[in-house]
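[1] Build me a structure from this.
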Amino acid sequence: MSKSFDMELFLAGVLTGSHATRQRHLRQAKLIQTEIAKRWQRETPWAWQRKHVAWFLEHRMSQRSEAARYYYLLTIRLLARRLETSWIFNL
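    Next comes the predicted model:
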């Protein structure tokens, strides 16, 4: 029996800002995790590659407003900081 991945615990070390900002990042990170898990069967951020996150930005965020894409990009930067990777994305 395996436990589900705890995104809040994963991001705890890099989350800063107000309560609302932290909750937004957690909500967005969980959505990113869900979408990548559905498409690529990669349950945890440790298993993600840059192409998985790029797919999310290109295909799942393409119809969103520029402001929404920007906020998701900020969340992805937090994920990259936590993973200690150097993912760079341009919107």
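
[2] Going by C-alpha atoms from here, please, whenever you check contacts or count neighbours.
    Will do.

[3] Could you list the buried residues of the lengthiest helix in the chain?
    Longest among the helix segments of the chain by residue count, using DSSP state H, is helix 19-40. For helix 19-40, a neighbour-count test (16 or more other CA atoms under 10 Å) marks Arg22, His25, Leu26, Gln28, Ala29, Lys30, Ile32, Gln33, Thr34, Glu35, Ile36, Ala37 as buried.

[4] Spit out the contact partners of the last one.
    Applying CA atoms under 8 Å, 6 or more residues apart in numbering, one finds that Ala37 lies in contact with Glu43, Thr44.

[5] so how far is His52 from it?
    10 Å (CA to CA, to the nearest Å).

[6] Give me the nearest residue to the residue nearest the centre of the chain, chain neighbours excluded.
    Note on the chain: the residue nearest the mean C-alpha position is Ala29, at 3.8 Å, using CA atoms, centre = their mean. With CA to CA, 6 or more residues apart in numbering as the measure, Thr75 is the residue that lies nearest to Ala29, at 6.5 Å, once sequence neighbours are left out.

[7] For the comparison step, fold the sequence that follows:
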Amino acid sequence: MTKPFDMTLFLSGVLTGSKATQQRHLRQAQIMQAAIQQRWERDNPWTWQLKHVRWFLTQHLEDHSKHSLYYYGLTVRLICLRLGKTIIWRPHL
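    As a prediction, the model looks like this:
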């Protein structure tokens, strides 16, 4: 049996800011991870593609406010930073 992917450990090197901000990013990353796992069966960010993140931001969060989308976008930027990938952040990804 394999261990579940630890998002806290994954993001620990790139998290900055207040404790509340760090907790928000971790919570949002875990929500993203769960949604992408359920829909695409991809259990960690190392296996995600742009289409998975785009689906999450556009389809999964379609009933959320623009503010929520913005904050999830910041979390996506942290995940990309941790992966060493560059992504041009546009709110309408």
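
[8] List the TM-score for the superposed pair.
    Between these two chains, after superposing, the TM-score reads 0.96 (TM-score structural alignment, normalised by the length of structure 1); 91 aligned residues with a CA RMSD of 0.8 Å.

[9] What about the residue nearest to Ala29 of structure 1, how many residues nearby?
    22 (other CA atoms under 10 Å).

[10] State the distance from it to Met1 of structure 1.
    Taking CA to CA, one finds Thr75 of structure 1 at 30 Å from Met1 of structure 1.

[11] ok, the residue in structure 2 that Trp48 of structure 1 lines up against - contacts?
    Matched across to structure 2, Trp48 of structure 1 falls on Trp48, judged by TM-score structural alignment. If you count contacts by CA under 8 Å, 6+ apart, Trp48 of structure 2 has them with Arg42.

[12] and Trp48 of structure 2, how far is that from Ile36 of structure 2?
    Distance from Trp48 of structure 2 to Ile36 of structure 2, by CA to CA: 8 Å.

[13] Next, show the common contact partners of those two.
    Joint contacts of Trp48 of structure 2 and Ile36 (CA under 8 Å, 6+ apart) are Arg42.

[14] on that earlier part again, assign the residue nearest to Ala29 of structure 1 to helix, strand or coil.
    Under DSSP: H, G, I helix; E, B strand; the rest coil, Thr75 of structure 1 falls in the helix class.

[15] Contact partners for it?
    His25, Gln28, Ala29.

[16] quick one, what contacts the last one?
    With contacts taken as CA under 8 Å, 6+ apart, Ala29 of structure 1 has the following neighbours: Met7, Thr75, Ile76, Leu79.

[17] ok, 10 Å please
    Applying CA atoms under 10 Å, 6 or more residues apart in numbering to Ala29 of structure 1 gives the contacts Met7, Glu8, Leu11, Gln23, Glu35, Pro45, Tyr72, Thr75, Ile76, Leu78, Leu79.

[18] Relative to structure 2, and after superposing, what's the average distance for the longest helix of structure 1?
    Compared with structure 2 after the fit, helix 19-40 of structure 1 shows a mean deviation of 0.3 Å (mean CA distance after the TM-score superposition for structure 1).
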